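Peer 1: just to be clear, the model below is a prediction. Sequence and coordinates:
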Amino acid sequence: MIRQRLGKDLLFFDGGMGTLLQEKGLAPGELPETWNLTHSEEIYKIHRQYIEAGSDIILTNTFGANALKFHDDSCSLEEIIKAAVSHVKKAEREALLQTGDERKIYTALDVGPTGKLLKPMGDLEFETAYEAFKEVVILGEQAGADLIHIETMSDTYELKAAVLAAKENTSLPVFATVIFDERKKLLTGADVSSVVALLEGLGVDALGINCAMGPKEMLPVLEELIKYSSVPIIVKPNAGLPKQRDGKTYYDVTEDEFAAYMEQIVRMGACVIGGCCGTTPEHIRAMRKRCENAELVPVTEKEFTVVSSYGQSVILGEGSKIIGERINPTGKKRFKQALKEHDLDYILREGITQQDQGAHILDVNVGLPDIDEPALMEEVVQELQSVVNIPLQIDTVDEKAMEKALRIYNGKAMVNSVSGKKESMEKVFPLVKKYGGVVIGLTLDEDGIPADADGRVRIAEKIIKTAEKFGIKKKDIVIDALAMTISSEPEGAKVTLETLRRLRDEIGVNTVLGVSNISFGLPCRPIVNAAFYTMAMLNGLSAGIINPSSEDMMKSWYSYHALMNLDNNCEQYIQKYANSVVSTNIMKTSELSETKLKGENDRSRKSSSKMTLQEAIEKGLRDDAGKITTDMIATEAPLDIINEELIPALNHVGDGFEKGTVFLPQLLMSAEAAKSAFSVLKEKMEKSGEIREKKGRVILATVKGDIHDIGKNIVKVLLENYSFDVIDLGKDVSPEKIVETACEKQVPLVGLSALMTTTVVSMEETIKMLREKKPDCKVMVGGAVLNQEYADMIGADFYGKDAMQSVHYAEKIFKDALQKSADKKE
């Protein structure tokens, strides 16, 4: 079994498939997977060449073989996958028979992305993606694959669907690799540590990076993978950058250069290596020769306790983290009302407010009598993770609600909670193991809550020991020492603090507390809470569940971190309080504490009527944006609203996206909020006869042979929000269709997208035809396989590295056209 060899032996993948198929005659628009049936001998020969070059792991020719991407009436997925696996097996038998080599060759079922964005960024349901991957992996195992390799993923949500499908429906080892950019981010914003947290939590056998970069560019990403990963690391670079010579595409990293970099990659810590786009059997041969005697770096267990969202990870144990407590109906009349009335906007505003006020994680509890908690929890988690980018803490005692939330959550969640009761552990631990998570262990069991630290530490040890039997590591457990109110238990604070200290010093486990529990029944509770919070942090509190709207609590947090040198050069403290005026009247401040807290809570529950339209758009609140716009049109002109609120909001979010402070999910949710506002304005303008002038027409298309339309769809959403009239021709569009539409509609700008190396030829052909038939038409191009140099080589006018750059270019083109028109009139 390959599992036994991982981390002990250096294993070699094969290299690229697409460029080799092109050399053998794969036509633009032809699906590579169909060659498993129509050109079986050619596929077999490529596999055999890689085996003879030294590959241990051979990928099946099934990258695009899933029901959401592969559409060919002449054959079924079952036929494709069965044939694809058989070609690898045949190549293995015959190559090893001829050479007498006793190497074990592993057949890896190649599982690529669906080519679609999942909700809320796109229209694909999580479970629909899951079902597509499920069909493929079941067929792959039945056909005889030895492992499943999920690769070239750019969205952690789709990645999770694929891994779950493989883990739940097969017994095969699962490898997973993703595409990082030069900022060490996925398309959807995930950083390296959050990807590692997700994949390790789901239980993959190996993880890593492939495609989009050459080996040199992958080195900084690999450094972070090594820092965080406790499982074997895979690295499969491209052979550098695509270029052209004599009308043919080639990659600029030679076989020897590739091999030298791969040796460095092995010495850094990778133990499964291979190639992606542009690599050939010669690259693999040179790599094997150079690397096969390199000494492996042992795979070590990393002790980070990490929770993550779609784009951000939080490491517990580095200072004390803030868990926002406000999304919880306990003691909150207005929140209970929101749950009963299904007022999700209220809940989303609570989440956004806490994130803005400094929360690192959000607790999410929607439990009320007479409410379908599993359904509501699932919906709230989906909606929240579309507007906040910090991790969530799933807070429920309902087993079904917990599983629904963990399944739909895009990241590695905190789970609140499990107790030391046998029944509780038997229900919660299997879910945490299956979906990944950091689980909070309450120091109580069948005998209740111990009155002393000894008893609570014993329960913590029992929880940790039992969790290990379920395959959950200590680093994925956080113990709640339980804060008991001192109004009824005078020794409660001392016991809790001693428990925290001992959990840190004796057991070495992270801790959490619901801090405000300490002051129930007392006057001026914020004073007691803040003092206890500081004492708890000093005694080892890893995360406090608090109200980040509380000025007293946040002062404690900022000052503690500054005093303990956990805030570099007091930067956070200074940024927070540089312009604050501190009252010298301590008594007056104390008396006002509860009044202040009440006011802060009121502000945290800001209604949509008090939020500006610009804020609603920037925060991605669709319904609020629509409601605010409806109120505004009673007194303001629609065009004024567009120019003074909508466009500035979109520009602000777009600027953040380009600077790397805003990521794709936030960008798209803001665009959706803007669309909600636009729809209200459009209806008003149509009734009044007012016309909003379009900036101009733009054609968008994914080129012939390419069925990936994620990038195109993102650009479309943004262009429409910036008042462009977009003609979307869809995917797999012929050059003739694009040129015909451009000429017929007199369109001055065409945007072309391609993800696959095999379809860039179609892009070049389209540009050439546009130059002949409509030379005044500008062409902008984009896609994962492109770069500026390659765009120049195929004759494009502009290369859009991301969606916002495409918007800026479109604005420039139409602005220049207007200027030329004005100059002619003069």
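Peer 2: Yes, it's here.
Peer 1: hey, let's count contacts and neighbours off CA atoms from now on
Peer 2: OK.
Peer 1: which neighbouring elements make contact with whichever helix or strand residue 200 is part of?
Peer 2: Per DSSP states H and E, residue 200 falls inside helix 192-202. Contact partners of helix 192-202 among helices and strands, from 3 or more CA pairs under 8 Å, 6 or more residues apart in numbering; DSSP states H and E: helix 156-169, helix 215-228, strand 305-308, strand 313-316, helix 422-435.
Peer 1: and those as CSV, adding mean neighbour count and distance to residue 273?
Peer 2: Formatted as CSV, these follow (neighbours: other CA atoms under 10 Å; distance: least, CA to CA, whole Å):
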stretch, mean neighbour count, distance to residue 273
helix 156-169, 22, 20
helix 215-228, 19, 11
strand 305-308, 26, 26
strand 313-316, 21, 27
helix 422-435, 18, 27
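Peer 1: out of the ones you listed, nearest to residue 292?
Peer 2: Across those, residue 292 has its closest neighbour in helix 215-228 (17.4 Å, CA to CA).
Peer 1: which residues sit against the following helix or strand past the closest one?
Peer 2: Past helix 215-228, heading to the C-terminal end, the next element that is a helix or strand (DSSP H and E) is strand 233-236. The contact list for strand 233-236, computed with CA atoms under 8 Å, 6 or more residues apart in numbering, reads 177, 206-211, 215, 222, 225-226, 265, 269-276.
Peer 1: residue 693 in helix, strand or coil?
Peer 2: The local conformation at residue 693, judged by DSSP: H, G, I helix; E, B strand; the rest coil, is coil.
Peer 1: same check, this time on residue 243
Peer 2: The three-state assignment at residue 243 reads strand, by three-state DSSP.
Peer 1: wait, doesn't it sit right on residue 253?
Peer 2: No: look at residue 243 against residue 253 with CA atoms under 8 Å: they stay out of range, at 10.5 Å.
Peer 1: tell me which residues in the helix or strand hosting residue 555 are buried?
Peer 2: Secondary structure assigned from DSSP H and E places residue 555 in helix 551-563. If you call a residue buried by 16 or more other CA atoms under 10 Å, then helix 551-563 has these buried ones: 551, 552, 553, 554, 556, 557, 558, 559, 560, 561, 562.
Peer 1: ok, structure two:
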Amino acid sequence: MNHPFLNIINEKVVIFDGAMGTQLIKRGLKPGECPELWNIEKPDIIETIHKSYIEAGAEVIETNTFGANRIKLSHFGLSDKVGEINFKAVQIAKKAAGGKAFVALSVGPTGVLVEPYGPLSVESAVEVFKDQISSALEAKPDMILIETMSQLSEARAAVIAAKEICDLPVIATMTFEESGKTLMGTDPATALFVLSSAGADVVGINCSLGPDKIAFPLQEMSKYKCIPILVQPNAGMPVLSEGETVYPLSPEEFAKSCLKLSSIGLNAIGGCCGTTPEHIKFLKHSFLKIEPLKVMPFLNTVICSDKKTIILTGKDPVKIIGERINPTGKKALSEELKSGKLSGVIREAALQKNAGADILDVNLGVPEIDETSLMKKVIPALQEAVNIPLAIDSSNPNTLEAGLRVYTGKALVNSVNGSKESLEKVLPIVKKYGAVVIGLTMDESGIPKTAGERLRIARKIIKAAENYGIPKQNVIIDCLCLTAGTQQEQALETINAIKLIKEELGCLTALGVSNISYGLPRRNLLNRAFLSMALSAGLDLPIINPLDNDLLEIIKASDVLTGRDRNASLFITFAKATKDRDSEKQFFLENIIPESSPEKKLYEAIINGNDEEVEDPIEKLLLNYSEPYNIINQIIIPALKEVGEKYEKGDYFIPELLLSAEAAKKAFEIIKRKFPSGEEKKARIILATVKGDIHDLGKNIVKAIMENYGFDVIDLGVDVDAEIILNEAEKYSDLKLIGLSALMTTSIPSMETTIKLIKNKIPNCKVIVGGAILNKDIAEKIGADFYAKDALEGVRIAEKVYEKN
């Protein structure tokens, strides 16, 4: 794209403005008031703020539209004002800029969880963002700035929306926690590759962290040097001073800290929470002579899920594509899919991932079923269940696009072939969604008999892809193999084709190995021999059954012998893991809980968050256990404990925690139905977002997890007055805990007032607080009994308060 902003950002470090909210509060914005409404009611103030940032040196100003989508505006009864607010906001900014600065339309999150982890579908999210962006286009913003996103699925939906309705530059920034990952567990590199593949022209980081803490996610992004990067830190981490929440870094300190980021590499910088025109003035001066990050094409192949990135160089260890999610020849799986059940697919995904698959092929070609609708349902379900990338496998272009649209990641498409029809139908879809595609070396004439002919088709596919703007590294060639039972001579021809394509084109190669043995005895033996030959020829991505340990061993050993596994480090780890079967957890599962027992099935259903797999084993267990709560104490609680351990170690994130808790909740409900008289009285907790704050994403996550851990949660919603919280609390004599949430610094005084009222009227009731702008120090200063950094810590505090075991 040739656009003045994109040209400048590669020539110099571009300065963005600072916080809008901080300036609105300074000018009288009250807690609970809609900031975006000021575009209509107080346009002169908004214009003055914009001008103050331009005078300070900002070269890009952001419109006052961060929450101007219909979902956020509905909290104020203003969902019908989306068009007017966004149009007016751009108009005000353009007037203030007067050609001296670019105007970026600010697009913030909806505040609702997006699939695969929440109720808002990807398509609904796309429509919400289209609604906001389209209403602003007539006023002619210079670019779209998608910012402060904690869900990669939501950020990607916003990028898709912007790209589908305009040709302006699109910037997408995520907000990261101190762990270096987003709330939902996405790492910086994955965010970079997924958003850029979706069409973002600039990516970056904003909010949540000060300049010092933002250095790590910036480093993880900038090291790839493949796209311009924007950074907008807060003015430090918030602290409570004289009853007010403030951001501690002075303009000079902020600029000095930000200057250190220049050595890491960035192309644009501005400020987020707590920054003012004075901060931007010092920032501008500090960056006058700083060179921007030099952006260049990234020539390696990248495939991503929403939490994991695989970078393929052709010299790294072989990556395994699991082939088992395919109903062909699997009657039970086929029947499950026809009936709408996904438990079999999820089970296969978990088995393959645990066995060592790096990517999962997803083929849903079931006769008498709507494959496209099914793909839209299965892809989000699989992304909930496993964190590794998916390959969307179909011969139907509509099915491919349906899968790609709902897939949060940079997917692998399986596949395109050399026929004119396939190239014309599949490649535009691959280009639109920034995917990687497998190219099959066949065309209208079928599969060629010679390696040379397959090379010709591979060249044709790569050239066609490049004509659509798909770089060579986003094409992986599959040389195809036929069964040795009927075309024995073709086995070596496939091996020769792999060698030839690696030598002539330097492409990555994939291959479905098991085709070679179809119709022959001792299939495993033939598969092993053929895989060894293909690996020695340079095969990068074998498509195999990862549950076949013989094939895994061949791959791991081959990586050592071909130099892909440096110092045999992965092989040594693999050898130790396959030998060491007597760890405490493995002993528990394999000995105390037999392999095929309902105990193990229930345990694994909770660990894997597969609620469809809960009912059958628990029904069987209830026939054998005289005391149903032994099931809870011996299986469900230990499983939840392991889930908690995985979360604390960073192996699991909020999505996995929610899924496992949901599976456990289903188990509890089945037990309760069977033995209602023995039902344990639930501990009650009240949750509320305090007066003046309409944010409830974090509170809703806490609610879901607490409910699934057995608590009776009374959710009072958002913007809740202290008296309402107190009145509700006084209804329950056994209430021991109230949870208060806040996201905005202006909500801290309201939270403090609420805590004082509760302590005064019901002193025996404890108060736990949480939210992005809180920490233990602030919680103590405002009188809270507990601070929870996340939902699981909140559960553990609640359990202690109620003396749960």
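Peer 2: Arrived safely, thanks for sending. What you see is a predicted model, and the numbers here were worked out from it, not measured in a lab.
Peer 1: nearest to residue 391 of the first structure, out of the helices and strands packed on helix 192-202 of the first structure?
Peer 2: For residue 391 of the first structure, the closest of those is strand 305-308, at 5.1 Å, according to CA to CA.
Peer 1: against which helices or strands is the closest one packed?
Peer 2: Contact here means 3+ CA pairs under 8 Å, 6+ apart; on that basis strand 305-308 of the first structure packs against helix 192-202, strand 313-316, strand 438-442.
Peer 1: what's the mean distance for that strand versus the second structure?
Peer 2: Strand 305-308 of the first structure differs from its equivalent in the second structure by a mean of 1.4 Å after superposition (mean CA distance after the TM-score superposition for the first structure).
Peer 1: ok, residue 445 of the first structure to residue 127 of the first structure distance?
Peer 2: As judged by CA to CA, to the nearest Å, residue 445 of the first structure and residue 127 of the first structure stand 36 Å apart.
Peer 1: so which of those two has more stuff around it?
Peer 2: Using other CA atoms under 10 Å, the more surrounded residue of residue 445 of the first structure and residue 127 is residue 445, with 19 against 16.
Peer 1: would you agree the more buried one is in contact with residue 421?
Peer 2: Yes: with contact defined as CA under 8 Å, residue 445 of the first structure counts as touching residue 421 (4.5 Å).
Peer 1: which residues does residue 800 of the first structure contact?
Peer 2: By CA under 8 Å, 6+ apart, residue 800 of the first structure lies in contact with 780, 781, 782, 806.
Peer 1: same thing but 10 Å
Peer 2: Contacts of residue 800 of the first structure were listed using CA atoms under 10 Å, 6 or more residues apart in numbering, and they are 715, 751, 753, 780-783, 786-788, 791, 806-809.
Peer 1: what do you get for residue 550 of the second structure?
Peer 2: Contact analysis of residue 550 of the second structure by CA under 10 Å, 6+ apart lists 524, 525, 527, 528.
Peer 1: can you say which of these are buried?
Peer 2: Buried subset of the contacts of residue 550 of the second structure (neighbour count, 16+ other CA under 10 Å): 527, 528.
Peer 1: next, format the contacts of residue 550 of the second structure as CSV and append secondary structure and distance to residue 6 of the second structure.
Peer 2: Putting the contacts of residue 550 of the second structure into CSV (DSSP: H, G, I helix; E, B strand; the rest coil; distance: CA to CA, whole Å) gives the following:
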residue, secondary structure, distance to residue 6 of the second structure
524, helix, 54
525, helix, 56
527, helix, 51
528, helix, 51
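Peer 1: between the contacts of residue 550 of the second structure, which is nearest residue 469 of the second structure?
Peer 2: residue 527 (36.8 Å).
Peer 1: nearest residue to the closest one other than its sequence neighbours?
Peer 2: Sequence neighbours aside, residue 514 is the residue nearest to residue 527 of the second structure in space, at 5.8 Å (criterion: CA to CA, 6 or more residues apart in numbering).
Peer 1: aligned to the one you found, what sits in the first structure?
Peer 2: Using TM-score structural alignment as the criterion, residue 514 of the second structure maps onto residue 516 of the first structure.
Peer 1: its match in helix, strand or coil?
Peer 2: Recorded secondary structure, residue 516 of the first structure: helix (three-state DSSP).
Peer 1: assign the nearest residue to residue 741 of the second structure once chain neighbours are set aside to helix, strand or coil.
Peer 2: Using CA to CA, 6+ apart and skipping residues adjacent in sequence, the residue nearest residue 741 of the second structure is residue 689, 4.5 Å away. Using three-state DSSP, the secondary structure recorded for residue 689 of the second structure is strand.
Peer 1: separation between residue 689 of the second structure and residue 12 of the second structure?
Peer 2: 43 Å.
Peer 1: quick one: which of those two has more around it?
Peer 2: With neighbours defined as other CA under 10 Å, residue 689 of the second structure and residue 12 compare such that residue 689 has more, 30 against 19.
Peer 1: if I look at the corresponding residue of the first structure for the more buried one, how far off is residue 30 of the first structure?
Peer 2: Correspondence of residue 689 of the second structure to the first structure, assessed by TM-score structural alignment: residue 702. Computed as CA to CA, the residue 702 of the first structure to residue 30 of the first structure distance reads 14 Å.
Peer 1: can you pull the contacts of residue 474 of the first structure?
Peer 2: Counting by CA under 10 Å, 6+ apart, residue 474 of the first structure touches 303, 305, 438-439, 461, 463-465, 467-468, 507-510.
Peer 1: for stretch 216-225 of the first structure, give me the average deviation versus the second structure.
Peer 2: Compared with the second structure after fitting, stretch 216-225 of the first structure has a mean deviation of 1.0 Å; criterion: mean CA distance after the TM-score superposition for the first structure.
Peer 1: what's the matching range in the second structure for that stretch?
Peer 2: Aligning stretch 216-225 of the first structure against the second structure (TM-score structural alignment) gives residues 212-221.
Peer 1: helix or strand for the aligned residue in the second structure for residue 671 of the first structure, which one?
Peer 2: Counting by TM-score structural alignment, residue 671 of the first structure lines up with residue 661 in the second structure. Using DSSP H and E, residue 661 of the second structure sits in helix 654-674.
Peer 1: give the aligned equivalent of residue 308 of the second structure in the first structure.
Peer 2: When the first structure is aligned by TM-score structural alignment, residue 308 of the second structure is paired with residue 312.
Peer 1: my read: its match touches residue 189, true?
Peer 2: Yes: using CA atoms under 10 Å, residue 312 of the first structure is in contact with residue 189, at 7.9 Å.
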